[in-house]
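**Student:** Prediction below, plus the sequence it came from.
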Amino acid sequence: GAMQRSEPHAAVMHLDFGAASYGFLHVNWEGKRFKNEDVNTQSKSVTKALQTQKEAWTIYDANGLKAVKQQMDAGLGGGLQWGQLTQPVGGEYNLEAQEIVLQGEIESGLTQTADTLEELAGLMGVPAENFVATVERYNELCDLGKDLDFGKRPEVMAKVVEPPFYAGKLEADLLTMCGGLRTDLETHVLDANDQPIEGLYVCGSAAGDFFGAGDYPTYVPGIGHGRCVTFGRMAGINAAGGNADEKIPDLDLFA
């Protein structure tokens, strides 16, 4: 029979757009820090998913969004960061655009804000004693210039001291399913021996292995539509008894 994709489960897990993907302090449902936040968006999503409860938050203060440029200049996470969506690729960090995003998150309830850490803990629904102790410990590590707990680089660390304080909920939403069937270049579905199954074709999100190791390293507009249009046409031609290689001209992308 047909085989599922070979890359690890679950592929292409990304947190909601906004400050959630930056390198601020992250805490779980107990109000405790649980990770090195100097990782890419995909890794943030996986470590959040491994928590025993779904609730997790990113914590920053009144100066937090201003510190994002320093984080990005330091190469935060080494991979995809949703901050790329607020400015042209390669452009300067757009603080005004990010502040607009933050305001929308506050209005929607995705981000909570308060003038004290205790009040913020109440809005988050986490134990205030744990949360305050976590923030105090993080601030100590920032002053020390060395993350003794999780090994985060000091250049992407910033203290949480200036009110108002913010807590952005870390959530991974369902956009599409990428765990499809294995396929070859002619869009045949493959069996357990990697041999094409006669008369059976697959394309779009129903086809697996498109992202190789299970994710993509940067923001690529239209990548979902592009694969559906391209491989959908190929699958249709082949399923109708034609030859997609003959009907679709080769393009010299480097001409």
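**Tutor:** Nice, thanks for sending it over.
**Student:** make it CA atoms for all contacts and neighbour counts henceforth
**Tutor:** Fine.
**Student:** neighbours of residue 101, just the number please.
**Tutor:** Per other CA atoms under 10 Å, the neighbour tally for residue 101 reads 15.
**Student:** just checking, next helix/strand downstream of the host helix or strand of residue 123?
**Tutor:** Using DSSP states H and E, the secondary-structure element containing residue 123 is helix 117-124. Once the chain leaves helix 117-124, the next helix or strand it forms, by DSSP H and E, is helix 128-144.
**Student:** Presented hereafter is structure B, for comparison with structure A:
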Amino acid sequence: MTIRAPMLRACRRALLSALLVSCAAGWAPGAGAAQVQVAVAANFTAPMKEIAAVFERDTGHRAVLSFGASGKFYAQVRNGAPFEVLLAADDQIPARLEADGLALKGTRFTYAVGRLVLWSAKPGFVDAGGLVLRRPGLAHLAIANPRTAPYGAAALEVLEKLGLARALGPKLVQGENIAQAHQFVSTGNAELGFVAVSQVYRDGKLTGGSGWIVPATLHKPIRQDAVLLIRAGANPAALALTRYLASDKARAIMRSYGYAH
């Protein structure tokens, strides 16, 4: 069958129109046609895995996730790491990247507010007021590295406010990030530690062990900012992901892990 020129032009116009509609709606043309490289703070591992799955199902875009300490991601981005979106554990690192010209101005926003919990893998070990920190004979207290992990910095702030920083300083065991701090406690290498609520709570209930959710008055708010990095360029998947983080579906997942907005 011979396709006449007018018919061919009409087909092209129809295809172009369909592509424009898809892009305007935040969809990538073709299944799995667009993907985005995302650096994700370790505390946000579980919720982001869920969000990435529904994001791909709803938009067709794929988020390729890397998890770690926000401070290390900052260094990696400065050294040319191919990330396009950063979901940090604080609001300072995205601001620094923006000031350094490594993030797109005007794209930074707070996607979640984190909570800190004093947690032990042993049921009944942590009391409702955190007095276990004053218990004689405590051998190890795990925290994330306060120089690179905002949750570790918040943990030190709590100890300062409670007047326990000097007494417990020699007992601190530092993980590279909040995931490693949690690992120290879950494996019994530390009796207890400061971890993210999202790591041990689900739908308002502890998933195991015992814990004390630290009052927000004992540390600065853990505002977690997202930002589009300079490598995002015109990648539709990068912009779609940052928009998706503000959707009702994404926020519901975050709330189930104890995050505020």
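**Tutor:** Nice, thanks for sending it over. Values in this document were obtained by computation on a predicted structure and should not be read as measured data.
**Student:** Can you pull the TM-score for these?
**Tutor:** With the length set by TM-score structural alignment, normalised by the length of the first structure, the two chains reach a TM-score of 0.23; 100 aligned residues with a CA RMSD of 5.9 Å.
**Student:** Next, the angle helix 128-144 makes with the helix holding residue 123 of the first structure.
**Tutor:** With axes from the mean of the first three to the mean of the last three CA atoms, to 10 degrees as the criterion, the two stretches helix 117-124 of the first structure and helix 128-144 enclose an angle of 120 degrees.
**Student:** Helix 117-124 of the first structure: which residues count as buried?
**Tutor:** Applying a neighbour-count criterion of 16 or more other CA atoms under 10 Å, one finds 117, 118, 120, 121, 124 buried in helix 117-124 of the first structure.
**Student:** mind listing the helices for the stretch 1-150 of the second structure?
**Tutor:** Assigned helices in the stretch 1-150 of the second structure, in chain order: 5-24, 45-59, 70-78, 92-99, 150-161 (criterion: DSSP state H, counting those that start in this stretch).
**Student:** Same list (those helices) but as JSON lines, adding distance to residue 111 of the second structure and mean neighbour count.
**Tutor:** Formatted as JSON lines, the entries for these read as follows, by distance: least, CA to CA, whole Å; neighbours: other CA atoms under 10 Å:
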{"stretch": "helix 5-24", "distance to residue 111 of the second structure": "23", "mean neighbour count": "12"}
{"stretch": "helix 45-59", "distance to residue 111 of the second structure": "11", "mean neighbour count": "17"}
{"stretch": "helix 70-78", "distance to residue 111 of the second structure": "15", "mean neighbour count": "19"}
{"stretch": "helix 92-99", "distance to residue 111 of the second structure": "12", "mean neighbour count": "19"}
{"stretch": "helix 150-161", "distance to residue 111 of the second structure": "15", "mean neighbour count": "21"}
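**Student:** Just give me the neighbour total for residue 144 of the second structure.
**Tutor:** With neighbours defined by other CA under 10 Å, the count for residue 144 of the second structure comes to 29.
**Student:** err, residue 248 of the second structure, not the other one
**Tutor:** Neighbour count of residue 248 of the second structure, defined by other CA under 10 Å: 10.
**Student:** Look up how far residue 228 of the second structure lies from it.
**Tutor:** Residue 248 of the second structure sits 21 Å away from residue 228 of the second structure, taking CA to CA, to the nearest Å as the criterion.
**Student:** just residue 118 of the second structure next, same as before
**Tutor:** Taken as CA to CA, the spacing of residue 118 of the second structure relative to residue 228 of the second structure amounts to 32 Å.
**Student:** Kind regards, and thank you for your time.
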